[in-house]
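Trainee: sharing a model prediction with you, sequence too.
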Amino acid sequence: MIHSITSSLKSFKSISLNSGLNLIVADKSENASDRQTRNGSGKSSLIRIIDFVLGSKCDADSIFRFDSLINEHFSMSFDLNGDRTTASRSGQEKSRMVVDGVYDDWPVKPKLHRDSGEERISVTNWRTVLGSQMFDLPDDTDSYSPTFRSLLSYFVRRDSSGGFQEAQKQSSKQQNWDVQVNLSFLLGLDWQISHELQLIRLKEKSLETLRREAKGGALGNLVGHVGELRTRLTVAERHVNKLKVELEGFEVLPEYRELEQEASTLAVQISELTNQNTLDREKIETLEKVLVEERPPLQSELAGMYREIGIILPELVTRQLNDVKEFHKAILKNRQLHLQGEVDDARSQISTREETMARLDVRRREILSTLAAHGALDQYTRLQEELSRQQATLEELRKKSELARQLESQSTELTIERAQIKKQLTTDLDDRAATLNEAIIIFEDFSQRISDHEGSLVIEPKDNGPEFSIVVEGKESKGIRNMQIFCFDMTLAVLWAKQDKSPGFLVHDSHLFDGMDSRQVGKALEIGAEQSAKHGFQYIVTLNSDQLEAAEFSPDFDAQRFRNPVAINDASDTGGLFGMRIH
């Protein structure tokens, strides 16, 4: 239980607490208007201090970092595993605790500060100590395991964290795995099942990310479908093997380029000689045609021509017609001899060229035969480079194929693991039926006593892990949800009061009773008083005075005897818990 809450702040109103029910009531000042509230009186600040001393975060917006409070220490004296312990903390030294208690069973011991003589421990180690002493948590838990802060938040809910929205969640930001792991622990189930399921979720998330990226994201060129990759891999292996065979049979010819150039030159020469022969054959054909068609003029033609000349130029016609005939014969014979000589020369050149062409062609064929059987060094180098590229592509495809197979295999394995997890969960719920039934009955009893029936606690094995829910017939209202939270938290407090180690207290803010009618508020406080006295835990409640005054209690229940004497009200400066305006 918590014995007292104090502070180095001189104006702070220290609070001493008793076992069982403790009502911290904020009064309305005599001069307050109807518009004034008690939201600044310090009810929620009391819960903040308890949470602060028990290792909560102290971010920049925390009230303990305000200028008026940052250098002040806030202390709490409480029972920790049966030993009286005092712990103090300030916003200025938010990462360190000053403690005084019995340290024999602590997993981490505080260290003596030489200058101040104080026993000090880091907030991180303080949480480890509290987890060990309140919930029997091991000091070397893995990720996604129960943590002291998550477990404690079901016993000290904070409205500012969204703790009064759902019974199953102590914060609006609490993730599903955290709910499953910590509630499984609190309700006596095998929390390792939820732990393993979260690890499966993380693997599934990674696989889904890979699949998504493979469809066009950053990994679009890294993975693909197994069937498609198998086909590409088979084709790539065939290409690589073919290139290997070509390289194994490749013979390098150092003079390859010179021979290739010579063969090209020979081909050009042969082509030119062929063209020249074609021209000479056309020439021969023309000359032979002239030789055949050309003849001397007839005698009648010469006689006629001479008569004409004699009339026109009589003095020139002095030679005999026979002489002219002989002259023409001589000219024609000389011309035919000349043309025949050209024909013979052309034929001779053609013959010479054909001999040259034959010789050149023989050499060209020899070169081509050599080139066909060998290759150039640069060709060999290019083949090697191509083989290296193809081998790199092949290796990449092999890796892709292996990765794709692993993805599909892991997906299948995770599906199997999920099924096994659900089977383990079902078995665990069956094996721990007695423990679950106790929690269900306690919750049911509280629910029926507060209001005829405002919900049943249901715990089911689902594909996504244990599901903790409260089933309500009809429409839920804020008042009904708050009653469910009360019943749920009170159930946990009763169950843990029976453990060897427990927090030993349950703290509820006045926000929990918003929306409840006066009869339900009365019933809830009566149940809290009864159960805390019966099971030996402390129930601390902050209330507005009008909530307490309006509450309908049983005739034999005197709420005033549980009221703490601390006087806090809505006075602007000194009425609140801090006795001053916080800024």
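Mentor: Noted; the coordinates are in hand.
Trainee: rest of the way, CA atoms for contacts and neighbours
Mentor: Fine.
Trainee: for Ser194, give me its contacts.
Mentor: 177, 180-181, 184, 465-466 (CA atoms under 8 Å, 6 or more residues apart in numbering).
Trainee: in helices, which of those fall?
Mentor: Those of the contacts of Ser194 mapping onto helices are 177, 180-181, 184, per DSSP state H.
Trainee: now the buried members of the residues you listed.
Mentor: Buried members of the ones in helices among the contacts of Ser194, counted by 16 or more other CA atoms under 10 Å: 177, 180-181, 184.
Trainee: taking these, tell me the two that lie furthest apart.
Mentor: Checked with CA to CA, those reach their widest spread between Trp177 and Ser184, with 10.4 Å between them.
Trainee: let me know whether my guess that Ser4 is in a helix holds.
Mentor: No - under DSSP: H, G, I helix; E, B strand; the rest coil, Ser4 sits outside any helix and is assigned strand.
Trainee: so what's the residue count around the residue lying closest to it once chain neighbours are set aside?
Mentor: Closest residue to Ser4 apart from its sequence neighbours, by CA to CA, 6 or more residues apart in numbering: Ser16 at 4.3 Å. Per other CA atoms under 10 Å, the neighbour tally for Ser16 reads 16.
Trainee: go on, the one 3 residues further on?
Mentor: Ser19 is surrounded by 19 other residues when neighbours are defined as other CA under 10 Å.
Trainee: tell me where the stretch 451-583 of the chain has strands.
Mentor: All strands of the stretch 451-583 of the chain, identified by DSSP state E, counting those that start in this stretch, fall at 456-462, 465-471, 505-508, 538-544, 568-569.
Trainee: next, format those strands as TSV and append distance to Asn322.
Mentor: Listed next are these as TSV, based on distance: least, CA to CA, whole Å:
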stretch	distance to Asn322
strand 456-462	139
strand 465-471	139
strand 505-508	159
strand 538-544	163
strand 568-569	167
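Trainee: take these and lay them out in CSV including mean neighbour count.
Mentor: Putting the strands of the stretch 451-583 of the chain into CSV (neighbours: other CA atoms under 10 Å) gives the following:
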stretch, mean neighbour count
strand 456-462, 16
strand 465-471, 19
strand 505-508, 24
strand 538-544, 25
strand 568-569, 26
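Trainee: then this one, side by side with the first:
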Amino acid sequence: MKILKLTIKNSSKKVVREVEFEEIGLSVIYGNVSKPNDDKETSNSIGKTLFLKFVDYVFGANESSEIVKSDIHGWFLEAIVKHNNSTKNIKRILGNSDIEVDGEKYTLNEYKEKFQIERSLYSKQVFLKQKNSLIGNRSEASKDDYIALLKLLNLSTVSDKTNDYYKVQNDIKEITKLEKKFVTFFNGTEISEIEEKIFLLNKEIDEKEIKLQELEENISNLQISKEKQDLMDEYADKNYAIKLLQADYQKFRIEKKRLSRAVDELTDMDITSSEIKKLYDKAAFELPDLILRRLADVEKFHENVFLDRKKLIESKLSEIELRMTELEGKIYTLDIELHKIANVISENEVYKESISLYKDITDSLQNLKYEQGELSKFESLINERKDEEDKLAIKYTELKQTYNDNQDKIEEYRNFIYNLIPNIYTEDVNAYFSIILKNRHKRNRPLTVDLSLTGDTGEGVGEVRKILIDLLILKFNTLLELLIQDSSCFSGIDNRQVTNLIKLGHEIGLKEGKQYIISLNDYQLNKNDKTAVQLVKSRTKLKLDENDKLLGFNF
């Protein structure tokens, strides 16, 4: 994605600035200002950095309340961009998060998705202030800095493996934090000491569980004297006999209940002929004498059958009750005998000692397991950390293999930077670029990027090193089509080297078909380099000074 034109309009839609950019090579925002007396001072008050920030907004940057103050809320940024060989009209209203593309509204996230804008990558080619480290805006390069750099240098396989390695390192870091919190409950005891405590505790529990198992077997198969063994056999026989007697007793009890219910039902069914006659008299119905005689005969027959059945059931009941009484006596006698035998057996000293020891070990084991439960979470943390450390070793091996597989590319980048140096310094200066894979470590990040310059480099060598990395990415990356540098990126560098770096950026842009957009102060340009002066003059797209500030007023 490239920016071809940017128009700034005020809230009344009046054009304040309209700037067209070169599609390839250098485009300059020129500040016609004098060098500050204090090197720490800047001359950004005329609006160069603000303008580049507006350009950055076109590339999906979040709006900054420090830069976009309420004075310019409602102002318009209208841009023409080129994306996939097609031009698009972009409109962004300052103070409003929505963006229009060819008249269609998008949220900022939708806008970035539409144009495949990955801001972490743009942070490696859009610089509105000096970098604080060789590859990023933080004093210590972050994981994101390394991942973005590797991706832009076509080292995606290394980037992926590095990212995997970082993830495991971060997991170990979080687990270690939890371990340290846990240690505070043990009055600052060292983790290694707690690990030792857990190990010994587990061993003690294992030993006691084995001892308990042996005791259970001994108690179950206790070797007692012949007399005691006979008692055990007698106890088992009598115990079995009493269970049989109790079963018989229950059967008789159920049968007794059934027969008693049958007697009660027969009693309820008994009715005489005289009672039947009374029922008819009560109903004022006179029965013939023949009927009365037949009722008497039926009554006599029924009485004989009824009484016979009742006597039979009652006889069975008496027999069952007698048997139940006998069984109760036998059960009672056996029960007494069983208790006596049980008392004798329980008095066996070996048995009693085994039971006592079993109880002591059980109580001790219970206390140990409680302590084990308290330590189990910490033990799981330790095991999880060790698993992650094993995984880290595997990830390091994978990263190292991938790193070694890409040495040809790294060597190409090293040679590229080495060959740039004669175009920057007239003196004998050498450069060595390296991406270094460090030894495996649980915390230290695996990669580091270094660029050393040796020889008479003069002032600002640190900033030169940073810009060389920017030019390296501009040359070789296939994901972004521009490099933006604010004039502050050149602060502290001799203007001869500044001018040479700008010429190199322009040449790379032309060769690779990319944009190189910078802001530059007048004093930063080497006026003795006529070629460079002419280049900057021909490529200046906006010129600002104290009397012609970007927005026309102090901001």
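Mentor: Noted; the coordinates are in hand. As the structure is a computational prediction, the values presented were derived from the model and not from experiment.
Trainee: quick one: the helix or strand where Leu231 of structure 2 lies aligns where in structure 1?
Mentor: Taking DSSP states H and E as the criterion, Leu231 of structure 2 maps to helix 226-269. Mapping helix 226-269 of structure 2 onto structure 1 (TM-score structural alignment) gives no aligned residues.
Trainee: what packs against that helix?
Mentor: helix 289-346 (3 or more CA pairs under 8 Å, 6 or more residues apart in numbering; DSSP states H and E).
Trainee: next secondary structure after the helix it packs on?
Mentor: Where DSSP H and E defines the elements, the next helix or strand beyond helix 289-346 of structure 2 is helix 349-405.
Trainee: now that next one, how far from the centre of its chain.
Mentor: Averaging C-alpha positions (CA atoms, centre = their mean, to the nearest Å) puts helix 349-405 of structure 2 23 Å from its chain's average.
Trainee: how about stretch 72-82 of structure 2?
Mentor: Relative to the chain's own centre, stretch 72-82 of structure 2 is displaced by 40 Å; criterion: CA atoms, centre = their mean.
Trainee: which residues of structure 1 does it align to?
Mentor: Using TM-score structural alignment, stretch 72-82 of structure 2 pairs with 69-79 in structure 1.
Trainee: contacts for that stretch?
Mentor: Contacts to stretch 69-79 of structure 1, defined as CA under 8 Å, 6+ apart, come from residues 1-9, 49-50, 53, 63-64, 84-92, 504, 582.
Trainee: one more pass at 6 Å, please.
Mentor: For stretch 69-79 of structure 1, contacts defined as CA atoms under 6 Å, 6 or more residues apart in numbering pick out 1-9, 64, 84-92.
Trainee: alignment lookup: Ile175 of structure 2 to structure 1.
Mentor: Under the alignment (TM-score structural alignment), Ile175 of structure 2 pairs with Leu207 in structure 1.
Trainee: which residue is nearest the centroid of structure 1?
Mentor: Central residue of structure 1 (CA atoms, centre = their mean): Thr209, 5.2 Å from the mean position.
Trainee: is it true that that residue lies in a helix?
Mentor: Yes - counting by three-state DSSP, Thr209 of structure 1 falls inside a helix.
Trainee: Gly188 of structure 2: what secondary structure?
Mentor: Applying three-state DSSP: Gly188 of structure 2 is coil.
Trainee: what is the burial count for it?
Mentor: Neighbour tally, Gly188 of structure 2, other CA under 10 Å: 11.
Trainee: which residues touch the aligned partner of Phe446 of structure 1 in structure 2?
Mentor: Following TM-score structural alignment, the counterpart assigned to Phe446 of structure 1 within structure 2 is Leu420. Leu420 of structure 2 sits next to no residue when contact means CA under 6 Å, 6+ apart.
Trainee: go again using 10 Å as the cut-off
Mentor: Taking CA atoms under 10 Å, 6 or more residues apart in numbering as the contact definition, Leu420 of structure 2 lies against 430-431, 468, 471-472, 500-501, 504.
Trainee: which one of those residues is nearest to Ser133 of structure 2?
Mentor: Closest to Ser133 of structure 2 out of the contacts of Leu420 of structure 2 is Leu468 (12.6 Å), distances taken as CA to CA.
Trainee: which residues touch the residue mapped onto that closest one from structure 1?
Mentor: Using TM-score structural alignment as the criterion, Leu468 of structure 2 maps onto Cys487 of structure 1. Residues in contact with Cys487 of structure 1 (CA under 10 Å, 6+ apart) are 167, 442-450, 454-457, 481, 493, 524, 527-528.
Trainee: Lys88 of structure 2 should be in a strand, yeah?
Mentor: Yes - assessed by three-state DSSP, Lys88 of structure 2 belongs to a strand.
Trainee: please identify the helix or strand for the aligned residue in structure 2 for Trp126 of structure 1.
Mentor: Using TM-score structural alignment as the criterion, Trp126 of structure 1 maps onto Tyr111 of structure 2. Using DSSP H and E, Tyr111 of structure 2 sits in helix 108-114.
Trainee: report the angle between the helix holding Leu231 of structure 2 and helix 289-346.
Mentor: Computed by axes from the mean of the first three to the mean of the last three CA atoms, to 10 degrees, the angle separating helix 226-269 of structure 2 from helix 289-346 equals 160 degrees.
Trainee: can you give me the buried ones in the strand or helix carrying Lys173 of structure 2?
Mentor: Using DSSP H and E, Lys173 of structure 2 sits in helix 156-183. Within helix 156-183 of structure 2, the residues that qualify as buried by neighbour count (16+ other CA under 10 Å) are 156-166, 168-169, 171-172, 175, 179, 182-183.
Trainee: which is the next helix or strand following that helix?
Mentor: Using DSSP H and E, the helix or strand that follows helix 156-183 of structure 2 in sequence is helix 191-220.
Trainee: gap between that next one and the chain center?
Mentor: The answer for helix 191-220 of structure 2 is 35 Å, by CA atoms, centre = their mean.
Trainee: cool, stretch 58-66 of structure 1 as well?
Mentor: 33 Å.
Trainee: now swap in stretch 276-285 of structure 2 and tell me
Mentor: That offset, for stretch 276-285 of structure 2, works out to 95 Å (CA atoms, centre = their mean).
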